[in-house]
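**Q** Task: produce atomic coordinates for the following.
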Amino acid sequence: MSKDKNTDKDPFLRGARLRARQDANAREMHHDAGRATTEEFFQALVAAVAVIAHADGRLELAERRTLVEAFTTSPAMAGFSVAELAQELAEHSRAYGYDPQSADQRALASLSASKLSGEERQSLLRICHQVITADGMVHPVELGALHRVERALGLAGGSL
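**A** Here you go, the predicted model:
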């Protein structure tokens, strides 16, 4: 204990501890900011895919595989697991099962409100294109859903 008291009186050691704490706090704030940005992208991805998946009824196995592949290879998804993706998709599925029109409106509203960069928005659209074409057939209702997603993201006009 007397050793701790001595370090409390030593201005050099107190300064070093204070700087170490400040550095740790700065790293934590940077991590939290990165996590918040990633969380927003994650939520937007799930909402966009939900709109497209539920346009023709449900997320087919090939579409799901393509989504998981895009999810696992995206550096923006670091820190999120496939289980979290599945849980979010299940929540959207329940909402669509209860009231499809209101669930669609909520998903599109969350896309419109998202604060994503232009690059992130383009990345979301690329993933949506991959999901739509994954089963080898592009349904007209999926194209309509893609157009709604583009409008919600502010990218109407097919900028891909």
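**Q** all contacts plus neighbour counts: C-alpha atoms, from now on.
**A** Will do.
**Q** Select the longest helix from this structure.
**A** Longest helix in the chain, counting residues (DSSP state H): helix 11-53.
**Q** list the buried ones in the helix or strand just after that helix?
**A** Next helix or strand after helix 11-53 toward the C-terminus (DSSP states H and E): helix 61-73. Within helix 61-73, the residues that count as buried by 16 or more other Cα atoms under 10 Å are E63, R64, T66, L67, V68, A70, F71.
**Q** V82 is in contact with the fifth one, correct?
**A** Yes - distance between V68 and V82: 7.0 Å, which falls inside the contact criterion (Cα atoms under 8 Å).
**Q** closest to R126 among the buried residues of helix 61-73?
**A** Taking Cα to Cα as the measure, R126 sits nearest to A70 out of the buried residues of helix 61-73, at 9.5 Å.
**Q** and the closest one, how far is that from G97?
**A** Look at A70 and G97: by Cα to Cα, to the nearest Å, they are 25 Å apart.
**Q** can you check D32 too?
**A** To G97, D32 is 34 Å away according to Cα to Cα.
**Q** what's the answer for T7, then?
**A** To G97, T7 is 63 Å away according to Cα to Cα.
**Q** compare with the first, here's sequence two:
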Amino acid sequence: MPKTKSSDDDLFLRGHQIRALHELSGRNLQAEAGRARAGDYLEGLVAAAAIIAHADGRLDLDERRKLVEVFLASPASEGFSVAELAEELADHMRAYSYDPLIAQDRALETLRTLALTRSERQAIRDICHKVIIADGLVHPVELGALHRIEMAFGIESTGEER
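**A** As a prediction, this is how the structure comes out:
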């Protein structure tokens, strides 16, 4: 009686299935890497915005609107929602309510350690500038905060990277 081959016995089919699983695994890894990259960008954006927001002691409604607006236009919005942005901002706000100096130092250290590209760092710096001018008042302390962000990112005040 002839024995039928199952797909488990067929080397050609097994090889094809293994290659397909490897390709799927590779795509999953790329998607996870993209989400991690977007996560780093979001973390950097929120840390920098928190520094700017608390420089003058308050986050005005216009500053919040501008932050959400630029967030939605940024690469971070592809992997995350406005609710996640709000949650990240709330974490920073709690930290600033306990001890503003420690919270700022923590946010600056976050900016120093994130693996962001030059263009991502520059984009976050530009977003911070937009948040500063969103309420129509540019406080010297906000400009000082922007300078600290630039220093953490290794960007000169002219926008050039060191």
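**Q** Mind checking the TM-score on these two?
**A** Overlay of the two chains. TM-score (TM-score structural alignment, normalised by the length of structure 1): 0.93; 156 aligned residues with a Cα RMSD of 1.2 Å.
**Q** what sits against the most centrally placed residue in structure 1?
**A** Nearest residue to the geometric centre of structure 1 (Cα atoms, centre = their mean): F42, 0.8 Å. Contacts for F42 of structure 1 (Cα atoms under 8 Å, 6 or more residues apart in numbering) come out as M77.
**Q** Could you pull up the contacting residues of the residue nearest to V46 of structure 2 when sequence neighbours are not counted?
**A** Excluding the flanking residues, the one nearest V46 of structure 2 by Cα to Cα, 6 or more residues apart in numbering is L89, at 6.1 Å. Applying Cα under 8 Å, 6+ apart, we find L89 of structure 2 in contact with V46, A47, A50.
**Q** of all those, which comes closest to E156 of structure 2?
**A** Among those, and counting by Cα to Cα, the member closest to E156 of structure 2 is A47, at 18.9 Å.
**Q** Hmm, D105 and the closest one touching each other?
**A** No - A47 of structure 2 lies out of contact with D105 (Cα under 8 Å); the separation is 10.3 Å.
**Q** which one of those two has more residues nearby?
**A** The neighbour comparison of A47 of structure 2 against D105 (other Cα atoms under 10 Å) goes to A47, with 26 against 12.
**Q** roughly how far apart are the more buried one and Q17 of structure 2?
**A** Plainly put, A47 of structure 2 is 44 Å away from Q17 of structure 2 if you go by Cα to Cα.
**Q** With D56 of structure 2 instead?
**A** Distance from D56 of structure 2 to Q17 of structure 2, by Cα to Cα: 59 Å.
**Q** A115 of structure 2 now?
**A** Counting by Cα to Cα, the gap from A115 of structure 2 to Q17 of structure 2 is 36 Å.
**Q** swap in H147 of structure 2?
**A** From H147 of structure 2 across to Q17 of structure 2, the span is 54 Å (Cα to Cα).
**Q** How about G144 of structure 2?
**A** From G144 of structure 2 across to Q17 of structure 2, the span is 58 Å (Cα to Cα).
**Q** got JSON lines for the contacts of L89 of structure 2, with distance to A38 of structure 2 too?
**A** Listed next are the contacts of L89 of structure 2 as JSON lines, based on distance: Cα to Cα, whole Å:
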{"residue": "V46", "distance to A38 of structure 2": "12"}
{"residue": "A47", "distance to A38 of structure 2": "14"}
{"residue": "A50", "distance to A38 of structure 2": "18"}
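**Q** show me what contacts L153 of structure 1?
**A** Contacts here follow Cα under 8 Å, 6+ apart; on that basis L153 of structure 1 touches L111, S112, R121.
**Q** Which of those residues has the largest number of neighbours?
**A** Neighbour counts for those (other Cα under 10 Å) peak at L111, which has 26 neighbours.
**Q** In what element of secondary structure is that one found?
**A** helix 100-113.
**Q** where's whichever helix or strand comes after that helix relative to the chain centroid, distance-wise?
**A** Sequence-wise, the next helix or strand downstream of helix 100-113 of structure 1 (DSSP H and E) is helix 118-133. A distance of 12 Å separates the centroid of the chain from that of helix 118-133 of structure 1, by Cα atoms, centre = their mean, to the nearest Å.
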